[in-house]
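[1] Okay, predicted coordinates and the sequence, questions at the end:
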Amino acid sequence: MTKTQQFIVDFYHKNPFVEYLQAEVVPTADGGVQLELTVEAEHTNLYGIIHGGVLMSLADTAMGAAALTHNKKVVTMNLSMDFMHSVPMTTRLIATGTVLHDGRHTMTLESDIRNAEGKLFAKGHGTFYVLGLVEE
């Protein structure tokens, strides 16, 4: 695990909301991280499928983590989601973030939320305000 990956894992481990969601921050071979979550009853709505807010939170956090890999501390300005398929309980989800624009004041990112087999359940797109650098 790289120093940056360890920082991101530690950073999100201290985040009470990420811990509440029971999302795991997992280093990837390319030097980034992904979020993983197994859908449990507390993540579902009245229809027994994952609540859209959980998917949005996963996407938002995955994009924030991708910004951290670019040495940027960010907050969300705008977030949109496309939901392709419902996600039943016990599904293991993997959320990744990708930087599309790495600006000095704003960043544009996207997120894919898939299962281990690669099925795309949701896609997020976000604009983020850069608060500053992680390491000056």
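    Received the coordinates, thanks.

[2] drop to CA atoms for contacts and neighbour counts, all remaining ones
    Will do.

[3] Which strands and helices lie in contact with the longest strand seen in the chain?
    For the chain, the longest strand by residue count, based on DSSP state E, is strand 120-133. Contacts defined by 3 or more CA pairs under 8 Å, 6 or more residues apart in numbering; DSSP states H and E place strand 120-133 against helix 52-69, strand 72-83, strand 106-115.

[4] can you list these in JSON lines and add mean neighbour count and distance to A41?
    Converted to JSON lines, the helices and strands packed on strand 120-133 look like this (neighbours: other CA atoms under 10 Å; distance: least, CA to CA, whole Å):
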{"stretch": "helix 52-69", "mean neighbour count": "23", "distance to A41": "12"}
{"stretch": "strand 72-83", "mean neighbour count": "17", "distance to A41": "19"}
{"stretch": "strand 106-115", "mean neighbour count": "22", "distance to A41": "18"}
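
[5] Select, out of the ones you listed, the one closest to M1.
    Among the helices and strands packed on strand 120-133, helix 52-69 comes nearest to M1, with 12.9 Å by CA to CA.

[6] Put this next to the first one:
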Amino acid sequence: MNELEETMRERLKKNQFMSYNHIELEHVEPDYAVFRLDIRPESRNIFGMVHGGALYTMADNAAGSAAHTDGRNYVTQNGSLHFLRNQTEGTVRATGRVRHRGRSTVLVSVDITGQDQRLLATGEFSFFCVERSGKSS
């Protein structure tokens, strides 16, 4: 495990909502992060498909983790996710890629894929950088 991955895993231990929903970090590198969800009964909506909230949570975490790879602290400023299709079993992955990194904001694109790399959802998230002291940069 490299230093970036170790640091990210330590930070994510504090994210109880992500853990509660069985969402896990699979891979991280500068400006890039992949999360996975192995679909469980509690991951599904009343129609038996992955709940949209689980997909959105995965997307927000993948995007946020990609933003955090520069070592600074961020909060989600805005998020938009387009749901295209869904699945009932197997594994889904959210991949976040930094598209733009400014002094105080970061824009990250996210794709959620399912079986056979089928695109399930896509979107963008923006993050605002906050200094470790809690003041805005």
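    In hand now; what should we look at? These figures come from a predicted structure and were not determined experimentally.

[7] Give me the TM-score for this pair.
    Superposed pair, TM-score by TM-score structural alignment, normalised by the length of the first structure: 0.88. Supporting alignment: 131 aligned residues with a CA RMSD of 1.6 Å.

[8] picking that back up, now render the helices and strands packed on strand 120-133 of the first structure as a markdown table, adding distance to E24 of the first structure.
    Below are those laid out as a markdown table (distance: least, CA to CA, whole Å):
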| stretch | distance to E24 of the first structure |
| --- | --- |
| helix 52-69 | 10 |
| strand 72-83 | 20 |
| strand 106-115 | 14 |
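
[9] So which of the ones you listed is nearest L131 of the first structure?
    strand 72-83 (5.4 Å).

[10] mean per-residue distance, that closest one to the second structure?
    Compared with the second structure after the fit, strand 72-83 of the first structure shows a mean deviation of 1.0 Å (mean CA distance after the TM-score superposition for the first structure).

[11] what residues are up against the closest residue to M56 of the first structure other than its chain neighbours?
    Nearest in space to M56 of the first structure, with sequence neighbours left out and distances taken as CA to CA, 6 or more residues apart in numbering, is M81 at 6.9 Å. M81 of the first structure is in contact with M56, A122, K123, G124, H125, counting by CA atoms under 8 Å, 6 or more residues apart in numbering.

[12] Of the residues you listed, which is the most crowded?
    G124 (25 neighbours; other CA atoms under 10 Å).

[13] The residue nearest to that residue when sequence neighbours are not counted and E117 of the first structure, how far apart?
    Distances taken as CA to CA, 6+ apart place M81 nearest to G124 of the first structure, at 4.4 Å, with adjacent residues excluded. Distance, M81 of the first structure to E117 of the first structure, by CA to CA, to the nearest Å: 21 Å.

[14] And for T44 of the first structure?
    Counting by CA to CA - T44 of the first structure and E117 of the first structure are separated by 21 Å.

[15] When these two are compared, which one has more neighbours?
    T44 (18 against 8).

[16] ok, back up a step: the helices and strands packed on strand 120-133 of the first structure: which one's closest to Q6 of the first structure?
    helix 52-69 (10.7 Å).

[17] hmm, who's touching that closest one?
    Applying CA under 8 Å, 6+ apart, the set of residues contacting helix 52-69 of the first structure is 4-5, 8, 21, 23, 32-35, 43, 73-76, 79, 81, 83, 95-99, 107, 109-113, 122-124, 126, 134.

[18] That concludes my questions; thank you for your assistance.
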